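J.: have a look; sequence and predicted model below, questions after that.
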Amino acid sequence: MSERLPEQPLVVNFEANGRSIGRYCCSMEMLMGKAKDIRMMTVYGYARLVGFDEKFALKPDILESFEVEEGRIFTLRLRKGHKWSDGHPFTAEDFRYYWDDVVNNEELTRAGLPQVLLSNGKPPTFEVIDDHTIRYTWEEPNPAFPLGLAYPRATYIYKPAHFMKQFHPTYSDRGEVEKKAEELGYRNWAAMHTGLGRQYRPENPEMPTLQPWHNTTAGPSKRMVFQRNPYYHRVDPDGQQLPYIDEVVLLMGSTDIVPAKTGAGESDLQARYLRFDNFTFLKEGEGKQGYRVLPWRAGIASQISLYPNLNYKDEAWRDLFQNRDFRRALSIGVNRNELNEQLFFGMAKPGADTVLEASPLYKESLGTSWVQHDTELANRMLDDLGLNKKNAEGTRLLPDGRPMEIIIESAGESTEQTDALELIRYHWDELGIRIFTRSLQRDIHRRRFLTGETMMTVSKGLNIGLATPDLNPEELAPVSPAQPNWPVWGQYTQTGGKAGEPPSLPSVKRLLELYNAWRASTNDAQREAIWSEMLEIYSEEVFSIGTTREVIQPVVINSKLQNVPETGIYSWAPSSFFGVYRPDTFWFAE
C-alpha cells in the first residue's frame, strides 16, 4: 500500500456515520436503464478536488489543501505521491495541460471557458507554483469556483496529460493524429480528444481516473464492469486503502423493469428508477429475496411543484401570474394534506418549495408560507383582484370575459404528477378556476415555455432542499431560459442582454441583485445573509407552488451490504445521491 497511496492519504471519518471497518471482496451489481447512466459511477464514486462531507461542508478530497484569499485567489495543493489509476503521477502538469492545451485551445473548446472559471465574465491568471501546487487568481471574487469542482457533474480542471497528449497535435504529429481520428470514426482530432477523454462519462476503458473504480469495459455493453482503482487516495481509520469492494457492475436494461428486477433481488444497491409507489411492492419481497428496503428521503424542495409562467404571451394571464396575490390564492387553494394522504399515504410532509429541515438555512416560516388550505380566503383574494364574475358553469371570468382556464403542461415522465393534477383540478374548481393538462416531450416542452406558449408547468421542485450558504442560489433568480417560471428573464441574464427581456417585477430584480451579490461574496456570513433574504422573497412571493416534501425514496440494498446509512437524503446536490455517504466504504459481510 505504501507504494500505491499518496504520502498523506485522506483518512475517512468512520465515526460520522457509525461505519465499521470492512474487508476486501466481492462484486456489487446495480441496475441502470440507459447507456449514458455510466456517468452514475462518477456521481456515486464522488472523488472530487474538493467535495461535500455528510454535513454538507466543503472539504479537500483529492486535494491535500485548498486555500482562499480575498475570495478571489485560490491555491490548490496536491497530495504528493498521488497517482492515476494506471500508476502515473498526478501532478500540476495535468492542470497545466487542461489550461493551456484544452480549455484555451479554440479547436477543443469553441464555447470558451466554463462559467466557474469566469468571474464577472473574466478568466483567472493561472500559475503552476511547483509540481504539487497550482494557483488561480481572479480580479474579483469567485465563490462559484469551488462549487464547480464539488458538484456531482464537476468541472474537471485537470486531465491525465500523459495519456491525452497522444491525441493532441501539439504533442504528436498532426497528420498521424488526424489519421487515428478517422480510423476510430471521429470527424476530426478534436472530437476524438473529447470523446476519448471524458471523465464525467467514463466510457473509454483506457482513460485513467482518480475515482474509486475504473471502467474496464468498452461499450456498448449490457454489462459494464468497474474494477478497484489500485492507486485510490482514501483509507479507512486502520490505514487500509479504499474501496473495499473489488468491482462494481452496471447491468444495462430498461428503466421500466428496474423496480421488478430490484424486487427479484437482482441489484445490490438500488435507488435509481425507484419511486415511492414501488415501496410497498419492494417491502413485500424484503427478506425473501435477500435484500432490505431503507426509507431514505428525497432531497428536492418539493416532490411536485407548479410553476406559473410569468412570461406567458397572453397579456391578461401574464398580468395575473405576475400578481403575487393571485399566486398566493392558487397556493392556498391546494389541499396538500389530501395530496399527501392520497399519493404518499401520509408519509410525506405538506410544505412550500423551499429548503428542507436538514438545511442549515431552514426556518419554519419558509416551509409554511402560503401553504394552508383556505378555500374561503383564496376566493376572497380572487374577488379582491376583480375576478368576481362567473359564467353559468361557475367558472370565473377574466376582465375581458374569457373563462379562467389554465393549461398545465408536463414532460410526461411522472404518474405522480398526473395523479396530483387530478386532485388539484378539484381543489381549484372550488375557486372557480378550471385546469386542463397536456403532456409533451421534454425538449418541446422547454421550447414552449421559452416562447411564452406554456401557461403553467408541473415538475419536481427546486434542487435547493439541502442548500448551504456555499451553494449557488441560482434557482431562486432568473438566470437561465430553462427555468419554467421566468424563462425570458432568465434568457436575458444568461445572454447578457442579447436575448430575452429584463425582469420587470421589483421582487425579481431584487433576487437578481442578490444573486449577483452572492457571485461577488467573499465569506460565509455574506453568503448566508444573501441566501436568507432570497429564500424569504421567493417564499413570500410564491414563485413556485410547492405541495409535498421529504417523500420516502426507497433504497434497496443487499442484506449483506454494510455501512449504508439506514436513513439518508437522496438528492442530486449537494449529496450526489450516494456520493457523500462514501460508497468506497461499503462492504459485504461473509
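T.: Structure's in. What do you need?
J.: going by C-alpha atoms from here, please, whenever you check contacts or count neighbours.
T.: OK.
J.: what about residue 402, how many neighbours?
T.: Per other Cα atoms under 10 Å, the neighbour tally for residue 402 reads 13.
J.: measure it to residue 389 for me?
T.: Here residue 402 is placed at a distance of 10 Å from residue 389 (Cα to Cα, to the nearest Å).
J.: next: residue 459.
T.: Separation of residue 459 from residue 389 (Cα to Cα) stands at 31 Å.
J.: if you count what's nearby, which of those two comes out ahead?
T.: Neighbours per residue, other Cα under 10 Å: of residue 459 and residue 389, the larger number sits with residue 459, 21 against 15.
J.: contacts only, for the more buried one.
T.: 304, 305, 306, 307, 410, 411, 417 (Cα atoms under 8 Å, 6 or more residues apart in numbering).
J.: next: residue 293.
T.: By Cα under 8 Å, 6+ apart, the neighbours of residue 293 are 279, 282, 283, 286, 554, 555, 556, 557.
J.: from the residues you listed, which land in helices?
T.: 279, 282, 283 (DSSP state H).
J.: quick check: closest non-adjacent residue to the last one.
T.: What that stands for is residue 283. Once flanking residues are discounted, residue 283 sits nearest to residue 293: 6.3 Å by Cα to Cα, 6 or more residues apart in numbering.
J.: got another, please set it beside the one above:
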Amino acid sequence: MLQALVEAGELPPLAERLPKDVLTVPVVESIGQYGGTWHNVAGDGGIATIKMVTYDPAVRWKADYTGYEPGLAKDWEWSDDGKTITFHFREGLKWSDGEPFTMDDMKFWWEDLASNEDYKVVSVPWWARTTDGDPIEMEFPDDYTWVLKFDQPQWIMPYILAQGFWEWNPLMKPKHYLTQFHPDYEGSDYDELDTMDRWWENPDYPVLFAWHVVDYKVGELTTFERNPYYWKVDPEGNQLPYIDRMEIEIVPDEEVRILQSSQGKYEATFRGCGSPSDIPFLLEQAEAGGYHLQAGWMNGAGAWPGWMINQDYHEEQDYDADAETEEAVEIRELLRNQDFRKGLSIALDRQRLLDVVWEGIGNAKQFTISPQSWHFASPEGKAIFDEWAAADAQYDPEGAEALFDGIGFVDADGDGWRDLPSGAAFTLIFDQNDWGGERVTIPSNEVFKGDLAEVGVNVLINNVIGQPEANTRGNYGLFMLRNTHASEIDLWTYPDWVFPLRGGGEGSRAFPMQGLYYQTGGEEGWEPEAGSPAAKLQALYKKGLAEPDEQKRHEIIWEAVQIHMDEGPFVLGAAGDQPIPVLVADNFHNVPEYGVLGPWAPGSPGNTNPCQYWIEQ
C-alpha cells in the first residue's frame, strides 16, 4: 500500500518517515505480512473500542500487565525530591500528515486550550494542579523535552499518563491543524474548534496512532487506514502497522453482534461478542465460522457480581446531622458493624450463585481487585491476594446467625424477620443497578436475597436501572447495598476500590461521604474518625504517594488490603476470574493468548500493540 505511494512520488521513502528514536515492538508469533482489512465491531458509539485499539500514550502499560514502559516518551526522570518530572520524547516523531510532533504541540495544548478560560471543552487535568488547586508549572525547553513542576512529590505521574485513553489523548493536539479553527489564530469561534477537534470522527485530523480515520458514518461505521509516519517497527525494522485498513462497525443489539461474530464476519473483536455466558455458543460455531477464541483473555473481575456496603448511610443528599432520624443513625451503625457485614458475607452461597448466574464459569470468591494486578505478581503478593479472595467467603449460614444474634440483630417481634437492636423493624435495601450488566445483577440479587431470607434478613430490591436517582443514591451515600463490578490493575492511579478518596459526583464506593471529605480537602463530606478504617486507608494512600520505591508502594497496598481483611468486608464479592470471549479469525495473527479487558486502565487490547497484528492473505 505505502510502497506504491512512494514509487508514485506521493510519499517520502521510509527512512524519511521514521523518527530517529523508533520504538521496536516484539511480535507475538511471527513477522507479519502487509495488507488486509481488519473488521471489528462495537456495541456503543464505538468510541471506547476505537480508543482502546489505538492506545498509544507517552507511557504505556506493558503487554503482560506487570508494569509500565516507554511509549511516545523514550524515558523520564525525577528530581531528587520527586517534585519535578522531565519527559524526553522520541526525536523525529511525525503526525500522520507528515508534520513534526514537537513540544510546540504540547505548549499549544497547555497554553491555548487547557489554560484558556474562554474554551471550556479542554481543561487543566486534575493531576496538573497544585495542592491549592492552581495549575502547576510546565516548561518546554526544547522540541522533545517536557518538564512538569509540582508542589509535592509526584512519583506516579508517568503511570497516570498510561491509564486508558482519557489521560493522554486530550493532550495530543496538532497545533498546525487546530490553529486554523482557534479564534486566537485563524479561526472564527470556539464552537468550530470543538467540532473539528475530534480525531475519532474527523478524517482530516492528524494523529500519532497506527491508523487514522478516513471515513466516518455516524452510528454505523468508522474506517481507518495505516499511518505512513507511524513510529514503531518490528524486530526486523519493518514499519508497523502491518494491516492496511480497519473498519469498526456499530451494532447496538448484543444478540446481533454475537450472531454476526459466530458467522465469521470479524477478523478480531475483543469487547464485541458477548459475555462469558456466550462462550459455549461461540465455541460451537468456531469451526464453521473460521475463528477461534483466545482462551487466556479474562475479564479481570475481582467481583462480578459484587455489593458495596455503605459505611456512610444517610437519608438525604443535603445531609443535616441535626435533622437526622434515630432510625437512620441506627441503620448506619448496623452497616458499620463488622459482625453484621461478616454475617452478610458468610450467609451468601457463592457456589450456588456461580452455578445459577454463570453456569459455573469463573470462581466463587470474595471481593478483590483484578487477580492480574501488578501489586500481587510476586509470591508474597500472591499469597496476600489469595488470602483476601478467601476472607469471609465460606458459606456458613449458622455462623451468620450466630454473628447476628451476638450484636442484637434478632427477631424481636416474632414475625420471622430480624429487627434493629432497638427493636424497630428493618428491611435491608439492595439498590439494583446494571453495573456489570443486568444479566448478572438481577439474578445475583435474587440469589443473595434468598440466602439472606434463610437467616432471617428481610431484603427489598430497589430497581434503579435507568433511573435518574441511581447515581445520586450511590455517590452521596443514600443506599444500603448496591451492585458493583470490581476490576482494577493499579491502585495508585485508580485507588477507589481500596482507598476511600472520592465521593459526590466524582464517584464513590463504600465510603462515599468520608471519600468526599478527602477529595475536597475537608470542605465537604464527613471527617473519618481517628483510627477508623477510612482514616487509616487515607493515611496509607498519602504515604504511598510520597514513596519513591516501587516495591515499597506495592507493600503499602498489601497493608491496605490487610485492613480490608481485618476490619472489613466493606465490599462483598460472589464470583470472579471469568474469561471473556475474544474472537480471532484463523488467519489473523499475533494476538496474545493472554489479556485483561475488565479494567479499562491498561487500554487493552492496545497495550498488546495491535500494530503487530497481521492478516494472512
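T.: Perfect, thanks for sending it. What you are looking at is a predicted structure, and each value in this text was computed from that prediction instead of being measured.
J.: TM between them?
T.: The TM-score (TM-score structural alignment, normalised by the length of structure 1) is 0.91; 567 aligned residues with a Cα RMSD of 2.1 Å.
J.: looking at the ones in helices among the contacts of residue 293 of structure 1, which is nearest residue 86 of structure 1?
T.: residue 282 (40.2 Å; Cα to Cα).
J.: residues contacting residue 579 of structure 1?
T.: 43, 44, 45, 46.
J.: let's see 6 Å
T.: Neighbouring residues of residue 579 of structure 1 by Cα atoms under 6 Å, 6 or more residues apart in numbering: 44, 45, 46.
J.: so of these, which ones are in strands?
T.: Counting by DSSP state E, no part of the contacts of residue 579 of structure 1 is found in strands.
J.: which of those residues are buried?
T.: 44, 45, 46 (16 or more other Cα atoms under 10 Å).
J.: mind listing which of those residues are in helices?
T.: 44, 45.
J.: any chance of the buried ones among the contacts of residue 579 of structure 1 in TSV, plus distance to residue 81 of structure 1?
T.: Converted to TSV, these look like this (distance: Cα to Cα, whole Å):
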residue	distance to residue 81 of structure 1
44	25
45	21
46	21
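J.: which parts of the stretch 201-350 of structure 2 are strands?
T.: Taking DSSP state E, counting those that start in this stretch as the criterion, the stretch 201-350 of structure 2 carries its strands at 211-217, 221-226, 232-233, 245-250, 268-269, 291-293, 296-298, 303-309.
J.: export those to JSON lines and tack on distance to residue 199 of structure 2?
T.: Below are the strands of the stretch 201-350 of structure 2 laid out as JSON lines (distance: least, Cα to Cα, whole Å):
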{"stretch": "strand 211-217", "distance to residue 199 of structure 2": "7"}
{"stretch": "strand 221-226", "distance to residue 199 of structure 2": "11"}
{"stretch": "strand 232-233", "distance to residue 199 of structure 2": "20"}
{"stretch": "strand 245-250", "distance to residue 199 of structure 2": "15"}
{"stretch": "strand 268-269", "distance to residue 199 of structure 2": "22"}
{"stretch": "strand 291-293", "distance to residue 199 of structure 2": "31"}
{"stretch": "strand 296-298", "distance to residue 199 of structure 2": "29"}
{"stretch": "strand 303-309", "distance to residue 199 of structure 2": "34"}
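J.: so which of the ones you listed has the densest surroundings on average?
T.: Neighbour counts (mean count of other Cα atoms under 10 Å) averaged over each of these peak at strand 303-309, with a mean of 29.
J.: that strand against structure 1, how far on average?
T.: Aligned to structure 1 and superposed, strand 303-309 of structure 2 gives a mean residue distance of 1.0 Å (mean Cα distance after the TM-score superposition for structure 1).
J.: where in structure 1 does that strand fall?
T.: The aligned range for strand 303-309 of structure 2 in structure 1 is 302-308, by TM-score structural alignment.
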